[in-house]
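> missing the sequence, but the structure's below:
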């Protein structure tokens, strides 16, 4: 059996510390050395893995200790490391930030590090402090003595003296400082309301990734960093026949029409890979190019994304809308988040203009009336559908700013609770073979 690759987890104590910049710079710098680097992202995130894939040239997968059963997470980690020389996982928010749950199931990046045996590469934003940074590192070691530290990368250092003051204080703890990256406004990724602007839409992305790699190569000791990685601890991949027993969501059909363009991008790679492993064929189509779902398919899936930014074009895409309605006449159609909005009667954009949508569900949504909805969700299906029979329990999340102006008269899609014990409430809509909700499915729950 081929030994597992070495890996490490890029972590920080808060969002905005520079995890993504360091991760992308590492992936591109190591790939330029000729290494096969597997990327992974902790937690529910659609956008960062796409950047990982461009930086490394390999697909990146999500690893989620709350939404995924441990066996599924281990199987996906094995897949991320298949054929790789090194696995670089990027943490989510702060290292220990999660939700109330059983040990190892909080969704925190620390859970993933423990489950997979990944040492931490701690990124510290040291702007505005010097020796006090050592107290933070000491606190991490005391709070989680079971998590090995591969080392620390100082970010946003101001000068050589600043670097020396911080570095000497941390090294006095017996912890290695693997690099010190200066402030650099030229390596900032553009953002929008759901996070980073998507990789496919970022102008000059390869040039920007090369600048990140140059920065990392100049200011980080890559040889010592590679030496500090440790073997990935994960189970071998399960075959398709046993996938559903460990939480994977079965393919909803043998041939699946999936919308994919700038308006529909939020589809987890592990779902598509799992469906293909079962033998399903994926037929992508672009609603923005006025393409209809392939009539030879037996189910249609509209992922989330940014339809609110393209509402006028979608409303004018008569070929797409008419084809979607014809498809739904005798086959299942499901929409997640943005896809749910497009299945409704209307979508109001940020300027307050209302655009007619497919009308396959009775819901009306608005991006003009914005409110952030964010968090894990545990749902139970109220009817048979593409995600399973009545009573199927799923884990996933919501992240959207759109609101429901009028829920309409359709029956609810599921009952949904959160990770904090809120009583389950009806969510989403279903009418005939058409269903949808703001819920993004990640895995089946036991």
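In hand now; what should we look at? For clarity, every value in this text was computed on a predicted model and none was experimentally measured.
> make it CA atoms for all contacts and neighbour counts henceforth
Fine.
> any idea whether residue 180 is helix, strand or coil?
State at residue 180, reduced to three classes by DSSP: H, G, I helix; E, B strand; the rest coil: strand.
> my guess is it meets residue 159, correct?
No. The criterion here is C-alpha atoms under 8 Å, and residue 180 misses it with residue 159 at 9.8 Å.
> which of these two has more neighbours?
Using other C-alpha atoms under 10 Å as the criterion, residue 180 and residue 159 rank with residue 180 on top: 30 against 12.
> with adjacent residues omitted, what lies nearest to that one?
residue 154 (4.5 Å; C-alpha to C-alpha, 6 or more residues apart in numbering).
> quickly note the distance from that neighbour to residue 110.
Here residue 154 is placed at a distance of 20 Å from residue 110 (C-alpha to C-alpha, to the nearest Å).
> any idea which element the residue nearest to residue 180 lies in?
Element membership for residue 154, per DSSP states H and E: strand 149-157.
> and that strand, what does it pack onto?
strand 120-125, strand 177-182, helix 222-228 (3 or more C-alpha pairs under 8 Å, 6 or more residues apart in numbering; DSSP states H and E).
> contacts for the helix or strand following the longest one, please.
Yep, that's helix 222-228 we're talking about. Toward the C-terminal end, the helix or strand that comes next after helix 222-228 (DSSP H and E) is strand 230-231. Outside strand 230-231, the residues that touch it by C-alpha atoms under 8 Å, 6 or more residues apart in numbering are 4-8, 117-119.
> if we can go back for a sec, now do the strand holding residue 154: distance to the chain's middle.
Distance of strand 149-157 from the chain centroid (C-alpha atoms, centre = their mean, to the nearest Å) equals 24 Å.
> which residues does that strand contact?
Under C-alpha under 8 Å, 6+ apart, the answer for strand 149-157 is 8, 17-18, 119-127, 141, 163, 175-184, 220, 225, 228-229.
> and those residues, which are buried?
Applying 16 or more other C-alpha atoms under 10 Å to these, the neighbour count classes 8, 17-18, 119-127, 141, 163, 175-182, 220, 225, 228-229 as buried.
> can you measure across stretch 252-267, start residue to end residue?
For stretch 252-267, the end-to-end distance is 14 Å (C-alpha to C-alpha).
> take the one below as the second:
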């Protein structure tokens, strides 16, 4: 393995590390470096931006949801035939949940596990020399997590850059460049966070602007040199989710956009075939598949079209009479009786489960989840423990009459009660499965 790797971290969300990471990925790709991105934590948006920047598949690595051996296996896969791996931190570098050592979900866990240095991105807007105090804290907070160098972001002027940068370099932390304040470098947002890469009509041009800014502002040679050879011991797929069937019908279009990249990759590596179909194009799942999987996405934005997709709905019902169907998050909403959109209009869904959901009556649900399955389904057998994540604003407004699919606890193990539904061969839940416990 010849790849080098570097973690890109920051004190908090909103520091600009995603824009810096995406710009660096494209800038190195322009140089002919075979560069790949990794996102720490359960954020499913950023791997799509990493893939758009590099034209190579992205990946999530989550130290809470994935056992260390699975992390090693997936990291080694991502590093195969690569020159450089840039690992973007979620939130702040040390932000995670209080749990067993090195299973917090924080990017710092991966820095320790893989022995990788950190490129620290500091948003210096509204401060100057005080940025050095923050950098000093990062340098000394945990001796096992080493800061390699620093990028100043959103500086207002050359004087601002010098005041901040000189104070930081006096600590012995190299500053490898400064990105000046520029609102055009900000990624657009939507109701669930950032727009996905596939939804941005000018995404490639935006990534090129980010790359231009990084090439002007940062010392790419110094950043490449700061990366450490990615020498990782062999891992294991023992805790990976097994393919739910030999041939998997996977809904994939603007309403069904999200399945963790590592899951699809592992299913294929384990010999499964994935056959995609589009409910928005009124396509039914291929009848010769063994199972149908409806992933997360934005069905609330397309509820009218889904309600009118009679061929899809009839085909899904026919499929359910002989074979299993599973829906996660948005897929779970579509399996219910009804979905109320943001305007308060209620649309009839497939009715294969009896619950109803609403995006008009919003309630944010966000966090790690531990699921103990009450019935066998696509993500495991009855009694299995599965780790994953939940992030949605829609809520169940009618629980229906189906049997619950799982008992759910949060990331610290605090019980939250039953989740999802199971009726015959049809199952669904708001919970996104990531790996076996």
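Cool, got the structure. Not measured: the values here are computed from a predicted model.
> now what about the TM-score between them?
For this chain pair, the superposition-based TM-score is 0.99 by TM-score structural alignment, normalised by the length of the second structure; 437 aligned residues with a C-alpha RMSD of 0.9 Å.
> so which residues of the stretch 151-300 of the first structure form strands?
For the stretch 151-300 of the first structure, the strands defined by DSSP state E, counting those that start in this stretch occupy 177-182, 191-192, 195-196, 230-231, 255-259, 281-285, 299-302.
> ok, back up a step: save the contacts of strand 230-231 of the first structure as TSV, and put in secondary structure too.
TSV is the format used below for the contacts of strand 230-231 of the first structure (three-state DSSP):
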residue	secondary structure
4	coil
5	coil
6	strand
7	strand
8	strand
117	coil
118	coil
119	coil
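> now the residues you listed in JSON lines, with distance to residue 323 of the first structure?
Converted to JSON lines, the contacts of strand 230-231 of the first structure look like this (distance: C-alpha to C-alpha, whole Å):
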{"residue": "4", "distance to residue 323 of the first structure": "47"}
{"residue": "5", "distance to residue 323 of the first structure": "46"}
{"residue": "6", "distance to residue 323 of the first structure": "48"}
{"residue": "7", "distance to residue 323 of the first structure": "46"}
{"residue": "8", "distance to residue 323 of the first structure": "47"}
{"residue": "117", "distance to residue 323 of the first structure": "49"}
{"residue": "118", "distance to residue 323 of the first structure": "48"}
{"residue": "119", "distance to residue 323 of the first structure": "50"}
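> residues in contact with the aligned partner of residue 208 of the first structure in the second structure?
Residue pairing (TM-score structural alignment): residue 208 of the first structure is matched to residue 206 of the second structure. Residues near residue 206 of the second structure by C-alpha under 8 Å, 6+ apart: residue 185.
> go with 10 Å
With contact set as C-alpha atoms under 10 Å, 6 or more residues apart in numbering, residue 206 of the second structure has these partners: 22-23, 53, 184-187, 200, 212.
> most neighbours, which of those residues?
residue 53 (32 neighbours).
> quick one: what helix or strand has that one in it?
Going by DSSP H and E, residue 53 of the second structure is part of helix 46-54.
> for the next helix or strand after that helix, packing partners?
Using DSSP H and E, the helix or strand that follows helix 46-54 of the second structure in sequence is strand 60-61. Other helices and strands packing on strand 60-61 of the second structure, by 3 or more C-alpha pairs under 10 Å, 6 or more residues apart in numbering; DSSP states H and E, are strand 35-40, helix 68-79, strand 84-88, helix 261-269.
> let's see it at 7 Å
The contact analysis (3 or more C-alpha pairs under 7 Å, 6 or more residues apart in numbering; DSSP states H and E) places strand 60-61 of the second structure against strand 35-40.
> which residues in the first structure does the strand it packs on match up with?
Against the first structure, strand 35-40 of the second structure falls on residues 37-42 (TM-score structural alignment).
> repeat for stretch 112-127 of the second structure
The counterpart of stretch 112-127 of the second structure in the first structure, counting by TM-score structural alignment, spans residues 114-129.
> distance between that stretch and the chain's centre?
Offset of stretch 114-129 of the first structure from its chain centre (C-alpha atoms, centre = their mean): 19 Å.
> end to end, how far does that stretch reach?
End-to-end distance (C-alpha to C-alpha), stretch 114-129 of the first structure: 30 Å.
> can you list contacts of it?
7-12, 17-19, 113, 133, 147-157, 229-230, 232-234 (C-alpha atoms under 7 Å, 6 or more residues apart in numbering).
> and residue 232 of the second structure, what does it touch?
72, 76, 114.
> counterpart of it in the first structure?
Checking TM-score structural alignment: residue 232 of the second structure goes with residue 234.
> and for residue 360 of the second structure?
Using TM-score structural alignment, residue 360 of the second structure lines up with residue 368 in the first structure.
> which residue comes closest to that match once chain neighbours are left out?
Spatial nearest neighbour of residue 368 of the first structure, chain neighbours left out: residue 350 (4.2 Å); criterion: C-alpha to C-alpha, 6+ apart.
> surely that neighbour meets residue 401?
No. Counting by C-alpha atoms under 7 Å, residue 350 of the first structure sits too far from residue 401 to count as a contact (10.6 Å).
> hang on, the earlier thing: which residues in the second structure does the strand holding residue 154 of the first structure match up with?
So strand 149-157 of the first structure sits over residues 147-155 in the second structure, by TM-score structural alignment.
> so how far does that stretch sit from its counterpart in the first structure?
In the superposition against the first structure, stretch 147-155 of the second structure averages 0.6 Å from its aligned positions (mean C-alpha distance after the TM-score superposition for the first structure).
> correct me, but residue 105 of the first structure touches residue 66?
Yes. Assessed by C-alpha under 7 Å, residue 105 of the first structure is found in contact with residue 66 at 4.7 Å.
> more crowded one of those two?
residue 66 (28 against 21).
> just the element for the equivalent of that one over in the second structure, please.
Aligned by TM-score structural alignment, residue 66 of the first structure pairs with residue 64 of the second structure. For residue 64 of the second structure, there is no host helix or strand (DSSP H and E).
> picking that back up, among the contacts of strand 230-231 of the first structure, which one has the most neighbours?
residue 7 leads the contacts of strand 230-231 of the first structure on contacts (other C-alpha under 10 Å) with 29 neighbours.
> good, wrapping up.
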